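Student: sequence first, predicted coordinates after that:
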Amino acid sequence: MSLETFASSDSFTLGVELELQIVNSHDYDLTSGAADLLRLIEKRKLMADVKPEITSSMIELSTGICTNHAMVIEQLREVRDALVDCAGQLDLRLAGGGTHAFQDWSRRRIFDTPRFRQVSELYGYLSKQFTVFGQHVHIGCPNADEALWLLHAMSRFVPHVIALSASSPYIQGYDTGFQSARLNSVFAFPLSGRAPFLLTWDDFKVFFDKMHHTGVVTSMKDFYWDIRPKPEFGTIEVRVMDTPLTVEKAAAIASYLQCVARWLMTERPFQPQEDDYLVYTYNRFQACRFGLDGEVVDPISAEHRPLRELIRETIHRVGAHAVELGAEEGLHYLLDMLRDPLGSDAAWLRDIQREQQFLPEVVRQQCVRFEGG
């Protein structure tokens, strides 16, 4: 199987995917409700799409192709409201968040599709431990070479969106000390991490053919990179975010990535290089561990900067692009978040647990928040 031809997309168009938790409404543990939810939701006519994920306690929604923040938020709210209504008919509830606070991974069931069965057979228990919940954002690119350039330029901003979305402090009933513990589960997979530093599609095809020859990969789906090209869509896909607790925050983070992408592509403030990755894993860890209070290193100047300050500075730097893209509302949302001590979802979850001392109540309040309450 050869690598697909890279489709052309309108620059800076957006697609947003959110993986959601399916919980029961009595003890708020995860439950196997995906098949029943899909049966109900397929009767609805929606702008967005809904499909299964690897375990039956998860479901994924995805918008259509959007050009601005208003379109993203409209589609996310419509599909959220439809899913919440269907879940209610089944005595289920839905929540955002990168991990479920107290579920036991060994009780999860793999959703029955050939692809998911194959993944389960290959990765064993890791497949069930992969019951974690992320946001993915697709950004349209006019051609393959531009997509690879943007992929590597965007790598410097991976810590930004990890920190903005961080919502997974609890795993298996324990406070991990991380703001985003979800990514530790992703990192266990052998084809995770960063893409190879290749800036032309011809070079990337050579790399893919070599990997395919080894038998390790059969398609781009086998790569769990933080950012990967999606040739069939003509996009790059940023995959590092936890699912936020609200669709409003998800839309705002997508707008941030859209504005950064337009700034990078039109102004070319720097040229991506292999040395950008010298500090990549360290910066990624800082964002996962400390969230907005993390400190990252500039790969060229070696300057250490607080993430909260860097994100605020970037929002102001891309302001003119936000106007052109209709993204001002999303960026204002993030500026308000940066000023709020509980603006981080991880901080909000810990505050609820500090007050209630009962993780099922934390999950219940996550459900209320996701539902728009």
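Tutor: On my side now, so go ahead.
Student: C-alpha only now, for contacts and for neighbours.
Tutor: Noted.
Student: helix/strand/coil for the most centrally placed residue in the chain?
Tutor: Closest to where the C-alpha atoms of the chain average out (Cα atoms, centre = their mean) is Gln135, at 2.5 Å. In three-state terms, and counting by DSSP: H, G, I helix; E, B strand; the rest coil, Gln135 is strand.
Student: strands of the stretch 1-150 of the chain, residue ranges please.
Tutor: In the stretch 1-150 of the chain, the strands defined using DSSP state E, counting those that start in this stretch lie at 14-24, 49-52, 58-62, 92-95, 134-140.
Student: oh, that last question was meant for the stretch 151-300 of the chain, not what I typed.
Tutor: Under DSSP E, counting those that start in this stretch, the stretch 151-300 of the chain gives strands at 170-171, 174-175, 192-193, 224-225, 227-230, 235-242, 295-297.
Student: what distance separates the fifth one from the centre of its chain?
Tutor: Its chain's average C-alpha position is 13 Å from that of strand 227-230, according to Cα atoms, centre = their mean, to the nearest Å.
Student: below is an additional structure, to be compared with the one above:
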Amino acid sequence: MNSDGSRLDGQGAAGPRFGVEEEFLVVDQVTRSAVPRAEAVLRRAGERLGTRVCGEITKLQLETRTEPCHTVAELHGQLAEARVALAAAASAEGLRIIASGTPVLGNVIPSPITEGPRQDLGTATFRGLHDELSICALHVHVELPERERAVLVSNHLRPHLPVLIALAANSPYWAERDTGYASWRTLVWNRWPVAGPPPYFTSAAHYDEFVATLQETGALVDVGTVFWDIRPSAHQPTLEIRVSDVPITAEESALVAALVRGLVVAALAAVDRGDPGPVVSAELMRIAYWRAARDGLGGHGVDVRTGEAVPAAELARRLLRLAAPTLEEHGDLELVTDWLRRLVEGGDGATRQRRAATGSGGLAGVVDHLVARTAPPLASTPPLASAVSASRPGENTPTWRRFAGNGPRREESTPP
């Protein structure tokens, strides 16, 4: 047992624990263009965040991670703290950070890839796909050590993936122009050979056999390049849901994570009743992904179980209803409900980016909007700022090592 009375595997009344990885872009404070200076920011940010911050596949990006959390308040506190620390490190270098699924300004094609033998192998394997890797996502981990259950839970989560795309849609610009999409990152990412929604699996053995086949075909560099939007971790006892753009604010990231954990708990109950999950048409999933990426939270989505077009905001409310029992158990329901209401009323990230573009600053004004909202001072983010002090770096074992006792997980989460 842990000191708080919860089980060490994260299950039981206090579990499962969950956590988040957020990816950010580094931009010049004068030109507002994305620039390949992430390493300088990483050196400074590491002094405060330690292993909770790391580099990414391109020199334009950084990633922060939370430690495993029990409550939404704890998670939000860690997200807000890391964003503030990262912004301060960037500012000291004459730079800024932004939370956007794609760059707004800057010549980022081809992407400046970090050096290393694994990256070289990735470039040899995936070729031109490496040219457009300056994209930023939100990864949610939910503690689920039993791989058999994790694979079956994945089946239950598949129908909800398009809704999570719409909910966090935050990448309307690419190559300094408006794509007309709310989540262009989704379109860019889904061109990879092993990306998008995972197949339907009947067991962990079925999953492993299929991954082995992918390796034989040359579609993978290693198991770390299984980039499906849900995957059981190869190195940690978690299920990772990685379908969403990185949202503009820490509150939105915490909202997505809270909904995901609630969906996982609901799916676990179904799996334990013997339900292996619904079989959903791959063709309809493809259409639902496209519609969610195009229209975001303000448009219509596709209910993949019925084929019906439904307002995306209503589909998001359905997710909230499914997650509500878990949220209520942890005392998070009122907070998450309020966050979702404000998101629906204010618009998804893409809508707010476009709104900022209508000002006199144009796309530079969009970057300014993102800078201001990515990492506002902690004192301006009530009611959860007080939760930050509960999880300062150095007071606990770093990040996801607390789940499995092994090392950092860069080989798994970063394209080569």
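Tutor: Everything's here; your move. Nothing here was measured: the structure is a model prediction, and the numbers come from that model.
Student: TM-score for the pair, please.
Tutor: Overlay of the two chains. TM-score (TM-score structural alignment, normalised by the length of structure 1): 0.91; 364 aligned residues with a Cα RMSD of 2.2 Å.
Student: that older thread, now do the residue nearest to the centre of structure 1 against Ala166 of structure 1, distance only.
Tutor: Using Cα to Cα, to the nearest Å, Gln135 of structure 1 is found at 11 Å from Ala166 of structure 1.
Student: which residues do these two both contact?
Tutor: Common neighbours of Gln135 of structure 1 and Ala166, using Cα atoms under 8 Å, 6 or more residues apart in numbering, are Met241, Asp242, Pro244.
Student: and the counterpart of the residue nearest to the centre of structure 1 in structure 2, what is it in contact with?
Tutor: Taking TM-score structural alignment, Gln135 of structure 1 has Leu138 as its aligned residue in structure 2. If you count contacts by Cα under 8 Å, 6+ apart, Leu138 of structure 2 has them with Val20, Glu21, Glu22, Glu23, Arg242, Val243, Ser244, Asp245, Val246, Pro247, Ser253.
Student: which residue is the nearest non-sequential neighbour of Leu138 of structure 2?
Tutor: Nearest in space to Leu138 of structure 2, with sequence neighbours left out and distances taken as Cα to Cα, 6 or more residues apart in numbering, is Val246 at 4.6 Å.
Student: my guess is the one you found contacts Asn170. True?
Tutor: Yes: in terms of Cα atoms under 8 Å, Val246 of structure 2 counts as a neighbour of Asn170; the distance is 7.0 Å.
Student: are there residues contacting both of these two? Which ones?
Tutor: Ser100, Gly101.
Student: thinking again about what came up before, so which of the contacts of Leu138 of structure 2 persist in structure 1?
Tutor: Using both residues aligned by TM-score structural alignment, their matches' Cα atoms under 8 Å, structure 1 keeps these contacts from those: Val20, Glu21, Glu22, Glu23, Arg242, Val243, Ser244, Asp245, Val246, Pro247, Ser253.
Student: closest to Thr179 of structure 2 out of those residues?
Tutor: The nearest member of those to Thr179 of structure 2, counting by Cα to Cα, is Asp245 at 15.3 Å.
Student: how many neighbours does that closest one have?
Tutor: Number of residues near Asp245 of structure 2 (other Cα atoms under 10 Å) recorded here: 32.
Student: corresponding residue for it in structure 1?
Tutor: Taking TM-score structural alignment, the alignment pairs Asp245 of structure 2 with Asp242 from structure 1.
Student: from Phe233 of structure 1, how far off is its match?
Tutor: For Asp242 of structure 1, the distance to Phe233 of structure 1 - Cα to Cα - is 22 Å.
Student: ok, now Tyr277 of structure 1?
Tutor: As judged by Cα to Cα, Tyr277 of structure 1 and Phe233 of structure 1 stand 26 Å apart.
Student: same thing with Leu122 of structure 1?
Tutor: As for Leu122 of structure 1, its distance to Phe233 of structure 1 is 27 Å (criterion: Cα to Cα).
Student: out of these two, which sits in the busier spot?
Tutor: Comparing Leu122 of structure 1 with Phe233 by other Cα under 10 Å, the one with more neighbours is Phe233, at 19 against 11.
Student: now which residue in structure 2 aligns to the more buried one?
Tutor: Using TM-score structural alignment, the equivalent of Phe233 of structure 1 in structure 2 is Gln236.
Student: surely that match is in contact with Ala404?
Tutor: Yes: with contact defined as Cα under 8 Å, Gln236 of structure 2 and Ala404 form a contacting pair (5.8 Å).
Student: which ones are touching Met220 of structure 1?
Tutor: Pro229, Lys230.
Student: so what corresponds to it in structure 2?
Tutor: Met220 of structure 1 maps onto Val223 in structure 2, with residues paired by TM-score structural alignment.
Student: measure its match to Ala168 of structure 2 for me?
Tutor: 27 Å.
Student: next: Gln215 of structure 2.
Tutor: With Cα to Cα as the criterion, Gln215 of structure 2 and Ala168 of structure 2 are 31 Å apart.
Student: and for Trp228 of structure 2?
Tutor: Separation of Trp228 of structure 2 from Ala168 of structure 2 (Cα to Cα): 18 Å.
Student: who's more crowded, those two?
Tutor: In this view Trp228 of structure 2 and Ala168 are compared by other Cα under 10 Å, and Ala168 has more residues nearby, 31 against 20.
Student: great, nothing more from me.
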